[in-house]
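Asker: Structure for the following, please:
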Amino acid sequence: MSDDLSPFEIKDRLIELARSKHESMMLNAGRGNPDFIATLPRYAFLKLYEFSLSEAERSFSHLHGGFGGRPDHSGVVNRFDQFVRANPEEQGVHFLQAAASYANSHLGIQAEVFLSELVEATLGCSYPSPPRMLPCAEAIVREFIIQEINKGNRSQSDFELFATEGGTAAMTYLFRSLFSNGLLNKGDTIALATPIFSPYLEIPELPEYQFNVVEIESSPDNDWQLTEEALHKLENPAIKLLCVVNPANPTSVCMNHLTLSALADLVEHKRPDLMILTDDVYGTFTEAFRSLFTVCPRNTVCVYSFSKYYGATGWRLGTICLNGDNVFDQKLKALPEEEKEVINRRYSSLTKEPEALGFIDRLVADSRDVALNHTAGLSTPQQVQMTLFALSSLLDKADTYKQSARQLIHDRFEMLYRSMGIKAPELAGNAEYYTVLDLYEIAFEVHGSPFEDWVRKLDDKPRLLYRLAEETGVVLLPGKGFEIEHPSARVSLANLTMYQYKLIGQSVKRFLDEFYQQYLDEDSA
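Answerer: Okay, here's the model as predicted:
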């Protein structure tokens, strides 16, 4: 098997290998799809759908055959109150009532406006309008971002959102628009804060981009924080964009205060022109999280996906957040006139003043190749579910769901390491959604320094994951695919049971014990 495959291609090969020998006990910890979901906002969606259908049926009640129409919003508040009284014990109904109250008291959204948008959007009977995001949905998700990503910092609340088909669509749209608008050009230099989610490593290599990549490394010896030497690389004016996953995938460790402060200082005093893309999908899993979107708001575009925290990978719910005053718009204005003319023609079908079109609106247009801009936007039922997810956190003042999700993952994290016979690492700001098993470190912890030295000299270290899958049925992803240099494996703590993580830990321990016996045999020979 080639070691040049992406980690997800290797994962598929490992699954085939594990299944061929261990079909009944294959343990796949190689994918981060969570096995838990948020149920209350889903119950709310079902009850909202029921109410919305009753609203649609009023329009053509004289017809038969399941025929309905666009709802008439006049009187919707009274009818909703009647619906609540008729279903007082139904899960999700009280949630919807509380949601309408919250929208009015905290965001100044009148109940009629709020319910009218939700009802029509739930039915999916109209194109998203505006295409970027529905107004009430945007206001509520913005409040969620302020609470969970900005940690309540309202000094940076002047930002717009673009609802996307998950975080992966957000990544795709951003690179496409940066390229289409001359903010990045073929062969330009970008920086990646490594280790990093593997698509960020693969996108720059696409033929249409062919970016020159500079790695800004975090080190396990520095608690997975960026080193001073790595940060110094960002002073190079040739670097146009920095891509960050925070907390990182696969280490799950978020940037600490010192790292964030160093980056903010660098941007303010040395690189005010630097564009930053921060992917904060795992931020809700750690108490210590703080986003670059908060400390460098003018330079940073933020991507957040609802997929992991709410168990909603199949819903494809993501957002792009961009500050009102931002370096992206500034760079558009500073482009050479001849380049502006070419780009203006690209958007001339949308407006008579294409040069005045902001970067976030160009993102929306580019997502549908401009010509189909009128059909752009995330489907309205998806936007409703995203809004209900956001509201579930805004209404959960005791953080009951958050604590349950974190405790579940933490218990699995502890079980994995305990079953290997070693202590779980203690790192500030560790979301624990994934963990990186360092082969050298585990060898040292389990059998001491001489054994670690022997493992370091093995010729087949890159093949160990294949042997582990074949001999034990355990599937892990290689750290190398995320730009981790030392032999390692990423374990997802989100998708298996406590007992299964116990089996994985025991399998890894047994696997190393067999190597240790080989080491003893060679040493005594």
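Asker: contacts and neighbour counts: CA atoms only from here.
Answerer: OK.
Asker: Return the residues in contact with residue 482.
Answerer: Counting by CA atoms under 8 Å, 6 or more residues apart in numbering, residue 482 touches 7, 194-198, 201, 249-250.
Asker: separation between it and residue 74?
Answerer: 54 Å (CA to CA, to the nearest Å).
Asker: which ones are touching the spatially most central residue of the chain?
Answerer: The chain has residue 281 as the residue nearest its centroid, 2.8 Å off, counting by CA atoms, centre = their mean. Contact analysis of residue 281 by CA under 8 Å, 6+ apart lists 167, 246-247, 303-309.
Asker: Return the member of those nearest to residue 427.
Answerer: residue 247 (12.1 Å; CA to CA).
Asker: Report the contact partners of the closest one.
Answerer: Residue 247 neighbours (CA under 8 Å, 6+ apart): 253-255, 280-283, 289, 430-431.
Asker: again with residue 444
Answerer: Residue 444 is in contact with 450-452, counting by CA under 8 Å, 6+ apart.
Asker: what helix or strand is residue 469 on?
Answerer: helix 464-472 (DSSP states H and E).
Asker: quick one more, to check against the first:
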Amino acid sequence: MGNYNIQRREIEAIYGKVSPFELKNRLISLAEESKEAGIHSLLDAGRGNPNWISAAPREAFFTFGHFAVEESRRVWNDNDLAGMPKRDGIAARFLNFMRKNKSEPGMETLEKMINYGITIKGFDEDEWIYELTDGIIGDNYPQPGRILRHVESVVHDYLIQELCYNEPLERKFNLFAVEGATAGMCYIFDSLIANNMLSKGDKIAIMVPIFTPYLEIPHLPRYDFEVVELMANEVTGQYSYEELKKISDPGIKALFIVNPSNPPSIAMRPVIVKGLKEIVEKSNPDLMIISDDVYGTFVENFHSLMADLPYNTIGVYSFSKYFGVTGWRLGTIALYEDNVFDKLLGQQDEDKKERAKRRYAALSTESEKIPFIDRIVADSRQVALNHTAGLSTPQQVQMAFFALFALVDKRNRYKDLVNSICHRRKKLLFNGLGLELDENSFDASYYAQFDLLEWAEQNYGGEFADYLKDNYKPIDVLLKLAEESSIVLLGGSGFHGPKWSIRISLANLDDESYSQIGEIIHSILEEYVANWENTRE
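Answerer: Down below sits the predicted model:
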């Protein structure tokens, strides 16, 4: 019990001072002790790792892997040793493999995906199937280092379908395959600094609430940016025009956004995007926008800033949430061919150009002409190891298979199924809380953000809300959930959301758990209400 109380005091002491994800680990430890002492099972709704996976493209991946190994053994077969796949005639051999193995898991899906490359994209059959075969074997460095050629083409189609409302733009995006969205963000930050496009002390804007690392990275000594926050409305999750106007200051060089937000998991409405676009084009045309769109697939007809402001926006996307693939580390950086980043590089003074020339001298005799997307690739390997840059080829093949799976799913069966899971769980959570859930077509429902103080004011008035603020702290609720019910949630303030809000991941627990979480939160609040009423007697 002594250790238990020490843990509790430590958690209270660090609340609001460390990342909510670091705090979560302490809460899990406390909840584990509670679980061992009682009858509760641990319910960790603090992290957004989904409890589903996309099975069909994985089945296709592993079945295709069998073909790739057969191809390797065809070239050189010496017990446990095999050779490297060969290109010539590989399409005909794959067709024969499909005929002989029609009953293998994922074969029907695999055939559709391969045919997409041949019939829709017009790829050379041998070139297309060889890239996938050699890629899944993983016997060569990625070439090009940015992303494999055919893989880029199909992933590009996927991003246009999911993030750009399936309307091709005038030009295409150049993609860099990376180890998830977090790696993509790190690479972008580093390259902006390395190329003197952002310098220590520069002013940047962040749309909040937002994923905590995007709040923490700008304040690291390496960056030390001046940060301007654009705060979303606590109820709607949308941004007022007054908040958007903050970026009209041309001194703000970059804008960071997660859209849909994390939390409260709401996509920006078209009218908000229109206002943002007008402000950028009229008042800050050289603004660099970095948009993380990982939750975009959870909103119907989602519009990324990549589509509406392609010139200004570098897009970051991760396959992790939608396909249940956090362990694979699959993501992309997407930069429009005509973009402000390259324009700003070209306008730099001679001193900055000379520094870039020295930095990238080993890559080209005209290193100052290297596009920003290729500089990101080089910087990801400290330039000197550019020849080894790139996401591993088996990862790229699996990424392509996920993209192809979504492209050939014309009825959106998978999308409808996954999105229904999140919305169903949110409804169960709110039922447990005793609240009606307002339907919102811009709600990704990947997370729920519940404001305890707002609930207090709406249900019992300002007097009770004042009592709550004067006698309790948000951490008290989180501790009570962990101690008494082995439930782990995060505070919304760590994401620069409302101080009294809590964040609940709707992705990683079974349905019935959300009813239970809602009921227990409601019972805690009613306990506080009873305490308040006793003070009034």
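Asker: Next, the TM-score between them, please.
Answerer: Laid over one another, the chains give 0.97 as their TM-score (TM-score structural alignment, normalised by the length of structure 1), with 521 aligned residues with a CA RMSD of 1.3 Å.
Asker: still on that earlier bit, could I get the contacts of residue 482 of structure 1 as JSON lines with secondary structure, distance to residue 439 of structure 1 and neighbour count?
Answerer: Shown next, in JSON lines, are these (DSSP: H, G, I helix; E, B strand; the rest coil; distance: CA to CA, whole Å; neighbours: other CA atoms under 10 Å):
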{"residue": "7", "secondary structure": "helix", "distance to residue 439 of structure 1": "17", "neighbour count": "22"}
{"residue": "194", "secondary structure": "strand", "distance to residue 439 of structure 1": "19", "neighbour count": "28"}
{"residue": "195", "secondary structure": "coil", "distance to residue 439 of structure 1": "16", "neighbour count": "26"}
{"residue": "196", "secondary structure": "coil", "distance to residue 439 of structure 1": "19", "neighbour count": "26"}
{"residue": "197", "secondary structure": "coil", "distance to residue 439 of structure 1": "20", "neighbour count": "21"}
{"residue": "198", "secondary structure": "coil", "distance to residue 439 of structure 1": "20", "neighbour count": "19"}
{"residue": "201", "secondary structure": "helix", "distance to residue 439 of structure 1": "23", "neighbour count": "19"}
{"residue": "249", "secondary structure": "coil", "distance to residue 439 of structure 1": "18", "neighbour count": "25"}
{"residue": "250", "secondary structure": "coil", "distance to residue 439 of structure 1": "15", "neighbour count": "29"}
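Asker: need those in TSV with distance to residue 313 of structure 1, can you?
Answerer: Converted to TSV, those look like this (distance: CA to CA, whole Å):
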residue	distance to residue 313 of structure 1
7	19
194	24
195	23
196	19
197	16
198	18
201	22
249	16
250	18
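Asker: so which pair among these is furthest apart in space?
Answerer: 7 and 194 (14.8 Å).
Asker: any idea how far the equivalent of residue 138 of structure 2 over in structure 1 is from residue 498 of structure 1?
Answerer: By TM-score structural alignment, residue 138 of structure 2 lines up with residue 124 in structure 1. To residue 498 of structure 1, residue 124 of structure 1 is 40 Å away according to CA to CA.
Asker: same thing with residue 263 of structure 1?
Answerer: 38 Å.
Asker: Can you tell me what the residue nearest to the centre of structure 1 aligns to in structure 2?
Answerer: By TM-score structural alignment, residue 281 of structure 1 lines up with residue 294.
Asker: The spatially closest residue to residue 297 of structure 2 that is not a sequence neighbour: how many residues sit nearby?
Answerer: Nearest non-adjacent residue to residue 297 of structure 2, counting by CA to CA, 6 or more residues apart in numbering: residue 162, 6.1 Å away. Residues within reach of residue 162 of structure 2, counting by other CA atoms under 10 Å, total 24.
Asker: same check, this time on residue 3 of structure 2
Answerer: By other CA under 10 Å, the residues close to residue 3 of structure 2 number 9.
Asker: quick one: secondary structure of it?
Answerer: helix (DSSP: H, G, I helix; E, B strand; the rest coil).
Asker: quick one, what contacts it?
Answerer: Counting by CA under 8 Å, 6+ apart, residue 3 of structure 2 has no contacts.
Asker: likewise residue 452 of structure 2?
Answerer: Taking CA under 8 Å, 6+ apart as the test, what residue 452 of structure 2 contacts is 500-502.
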